[in-house]
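K.L.:
sequence and computational prediction follow.
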Amino acid sequence: MSKQELMNQIEKKRAELIQVASTKGFTSSIAIRYSQELDHLLNTYNSQYLKKVNTY
């Protein structure tokens, strides 16, 4: 998956999360599922495209 495709998926999932959370609440099962899916996409982006920073 290209960087642009991944960013598009992140934005789509973020919009879906905002929509469902505003209608069903942040603690609804679907909002939690979308949040977890968004987390996964963001973690994928971070691991593939952000520089690793050494912490001491």
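P.N.:
Happy to help now that I have it.
K.L.:
only C-alpha atoms from now on, for both contacts and neighbour counts.
P.N.:
OK.
K.L.:
gap between R14 and K51?
P.N.:
Separation of R14 from K51 (CA to CA, to the nearest Å): 23 Å.
K.L.:
higher neighbour count, the two?
P.N.:
Legend: neighbour count by other CA atoms under 10 Å for R14 and K51, higher for R14 (16 against 8).
K.L.:
separation between the most centrally placed residue in the chain and A31?
P.N.:
Per CA atoms, centre = their mean, the C-alpha nearest to the average position across the chain is that of L38, at 2.1 Å. Going from L38 to A31 by CA to CA gives 10 Å.
K.L.:
also A21?
P.N.:
6 Å.
K.L.:
cool, E16 as well?
P.N.:
Look at E16 and A31: by CA to CA, they are 9 Å apart.
K.L.:
between those two, who's got more neighbours?
P.N.:
A count of neighbours by other CA under 10 Å puts A31 above the other of E16 and A31, at 21 against 16.
K.L.:
got another, please set it beside the one above:
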Amino acid sequence: MNDTDKLLKEIEYLRKKMSSIALSEGITSPESILLSQELDRLLNIYENQKR
């Protein structure tokens, strides 16, 4: 498994976790926000790798 595959797996994991937390605790909960920020960071890394 290469770095891009690992990154995509981590992105998918965080998406699912963030959705679950947002449904149970609310989209503005501190944990939802932290997960969203981490997901944004990983998505930016992924976009930069594609270039």
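P.N.:
Alright, I've got the coordinates. The structure presented is a predicted model; accordingly, all values stated were derived computationally and were not measured.
K.L.:
give me the TM-score for this pair.
P.N.:
Between these two chains, after superposing, the TM-score reads 0.93 (TM-score structural alignment, normalised by the length of the second structure); 50 aligned residues with a CA RMSD of 1.1 Å.
K.L.:
re the thing from before, which residue in the second structure aligns with the residue nearest to the centre of the first structure?
P.N.:
In the second structure, the residue matched to L38 of the first structure (TM-score structural alignment) is L39.
K.L.:
just checking, what packs against the helix or strand hosting its match?
P.N.:
Per DSSP states H and E, L39 of the second structure falls inside helix 30-50. Packed against helix 30-50 of the second structure by the contact rule (3 or more CA pairs under 8 Å, 6 or more residues apart in numbering; DSSP states H and E) you find helix 3-25.
K.L.:
list the superposition-based mean deviation of the helix it packs on with respect to the first structure.
P.N.:
Its matched residues in the first structure lie on average 0.3 Å from helix 3-25 of the second structure after superposition (mean CA distance after the TM-score superposition for the first structure).
K.L.:
who touches that helix?
P.N.:
Helix 3-25 of the second structure has contacts (CA atoms under 8 Å, 6 or more residues apart in numbering) with I27, T28, S29, E31, S32, L35, S36, L39, L42, L43, Y46, Q49.
K.L.:
any idea how many residues pack against the counterpart of S47 of the first structure in the second structure?
P.N.:
Under the alignment (TM-score structural alignment), S47 of the first structure maps onto N48 of the second structure. N48 of the second structure has 9 neighbours, counted by other CA under 10 Å.
K.L.:
again, but for S35 of the first structure
P.N.:
The burial count for S35 of the first structure: 19, using other CA under 10 Å.
K.L.:
what are the neighbouring residues in contact with it?
P.N.:
L17.
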